[in-house]
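1. Next comes the sequence, and after it the predicted model I'd like to discuss.
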Amino acid sequence: MSSNIIICTGGSLGAWALQHMEDSDFYIGADSGALFLVDNGIPPHVAIGDFDSVTAEERERIAANCGEIIPCDPVDKNYTDTELAFRLALSRKPSRIKLLGALGTRFDHALANVHLLALAEAEGVEACILDKHNAISLATSSLVVHQGGYSQVSLLPLTEAVTGITLSGFQYPLQNATLTIGQSLGISNVLAEPTGTVLLTSGKLLVIQSRD
């Protein structure tokens, strides 16, 4: 099974995504995300989706340059192309999943994709969502945050409440704090050291690193 999987899906992709490709040993392209991989000389091991975002010629090019293509009916399916790709990745029991192109103009899709991090957490798989300006991870007990070129770190609860939040290495520390949905207390913190640690007692906490 693969240890590191990269999924490219059909949101906002660009040259920035290529810098995240080096440490993967398995590539999955979802819909037009497969075309992005092919166009950049990275043949996906699997291409999956209804491929309604590509032309017939582009779909043929994807099929000719990937190890396996899994087509899905655009109407008779229960999951988005991104979730299908994510569930496929989880089935391979990886140690880590990077999801690229999961954020874009469709906020409903972007929010649903963020929720996929909870699927990975339930399977004990480290996962993150990356775009040009953000890196999003989910913490349920502890998480080490590296600067990585991001200027800000925000904490947002994915569950109704997250308790026992303790921060070290941050400019604005917290000690045994509670965050509930609707609060902005965790927005726009800054690392004071090269790495910071987030600890929590209960709940699911989104850790969002960002830069303008």
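-> Structure received. Residues are numbered from 1 along each chain as shown.
2. going forward, measure contacts between C-alpha atoms and count neighbours the same way
-> Fine.
3. At the geometric centre of the chain, which residue do we find?
-> Ile129 (2.0 Å; C-alpha atoms, centre = their mean).
4. Spell out which helix or strand contains that residue, please.
-> strand 126-130 (DSSP states H and E).
5. So which other helices or strands are in contact with that strand?
-> Packing contacts for strand 126-130, counted by 3 or more C-alpha pairs under 8 Å, 6 or more residues apart in numbering; DSSP states H and E, involve strand 96-100, helix 107-122, strand 134-139.
6. Now with 6 Å, please.
-> For strand 126-130, the contact count by 3 or more C-alpha pairs under 6 Å, 6 or more residues apart in numbering; DSSP states H and E identifies strand 96-100, strand 134-139 as packing neighbours.
7. this is the other structure I want to compare:
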Amino acid sequence: MRAVIVSGGEPPSKSLLLSYLTKDDFLIGVDKGCNCLYDYNLKPNLILGDFDSANEEVIKAFTEDGIEMLKFNPEKDYTDSDLGYIKAKEHGANEILFFGATGSRVDHSLGNIGILLKSLSEGIKLEIIDDHNRIFLINEETTIKGTYGEIISFHALSDVVKNICIKGAKYELSGYDMKLLEPRAICNEFIDSDIRIAFDSGIIMVIFPED
């Protein structure tokens, strides 16, 4: 089952969100992300958070419409976004699309990258998506699909990624050990529909950026 989480960072455009959302998705509004869903006339399956930044009238409208609400104390051990991820798993999600996970709050953005790491270790396929980026992690040899001329970037998200080989890209790489967040593999480019990336160990963050 796939869950779609809309959290309280920079809200996705309506066109972006609707381009991914299907009727079968389990839709979760997280705190301020509920405002976005209400504005777009989208009915979530679940809303949650401490609701310190959501519009009170929005929360009232959703609860009066019979939508399940989970309210948490602001003084807690998890961020609202992390709680959204936990509840998505509890509802049986093995794939999650995460909107509103980036924005002006770098601390929250980095925390949500941490949720990406957690999902990878727990076998949950998770992507962070905003109007300018699509972000996911890999920890094994992978073929990545794209279109000719599309930009793609790779970052090591472990201390070192050993023996990276990138094939089928404009800038190929062979047998390279890439250190944590080293900018060596930023702004590569598809020259066909596939890029093959292989490595012996480590975790790579894959970013599809768009200006």
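-> Looks like it arrived, so ask away. All figures in this text were calculated on a predicted structure; none of them were measured in a lab.
8. Any idea what the TM-score is?
-> The TM-score (TM-score structural alignment, normalised by the length of structure 2) is 0.91; 209 aligned residues with a C-alpha RMSD of 1.9 Å.
9. Identify the residues contacting the residue nearest to the centre of structure 1.
-> 99, 135-136 (C-alpha atoms under 6 Å, 6 or more residues apart in numbering).
10. Against Asp212 of structure 1, how distant is the nearest residue to Thr140 of structure 1 once chain neighbours are set aside?
-> Of all residues not flanking Thr140 of structure 1 in the chain, Lys204 sits nearest, at 4.9 Å (C-alpha to C-alpha, 6 or more residues apart in numbering). For Lys204 of structure 1, the distance to Asp212 of structure 1 equals 26 Å [C-alpha to C-alpha, to the nearest Å].
11. neighbour count winner among the two?
-> Lys204 (21 against 8; other C-alpha atoms under 10 Å).
12. quick one: that one from Ala118 of structure 1, how far?
-> Taken as C-alpha to C-alpha, the span from Lys204 of structure 1 to Ala118 of structure 1 is 8 Å.
13. Not counting sequence-adjacent ones, nearest residue to Asp159 of structure 2?
-> Asp159 of structure 2 sits nearest to Leu180 (C-alpha to C-alpha, 6+ apart), 4.8 Å away.
14. For that neighbour, grab the count of nearby residues.
-> There are 16 residues near Leu180 of structure 2, going by other C-alpha under 10 Å.
15. what's the spacing between it and Tyr78 of structure 2?
-> In terms of C-alpha to C-alpha, Leu180 of structure 2 sits 26 Å off from Tyr78 of structure 2.
16. Same question for Asn139 of structure 2.
-> For Asn139 of structure 2, the distance to Tyr78 of structure 2 (C-alpha to C-alpha) stands at 25 Å.
17. re earlier: export the helices and strands packed on strand 126-130 of structure 1 as a markdown table, with columns for mean neighbour count and distance to Asp50 of structure 1.
-> Listed next are these as a markdown table, based on neighbours: other C-alpha atoms under 10 Å; distance: least, C-alpha to C-alpha, whole Å:
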| stretch | mean neighbour count | distance to Asp50 of structure 1 |
| --- | --- | --- |
| strand 96-100 | 25 | 18 |
| strand 134-139 | 22 | 26 |
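18. so who does Ser109 of structure 2 touch?
-> Ser109 of structure 2 touches Thr102, counting by C-alpha under 6 Å, 6+ apart.
19. roughly how far apart are it and Leu97 of structure 2?
-> Taking C-alpha to C-alpha, one finds Ser109 of structure 2 at 15 Å from Leu97 of structure 2.
20. cool, Pro183 of structure 2 as well?
-> From Pro183 of structure 2 across to Leu97 of structure 2, the span is 26 Å (C-alpha to C-alpha).
21. I'm done for today, thanks for sticking with me.
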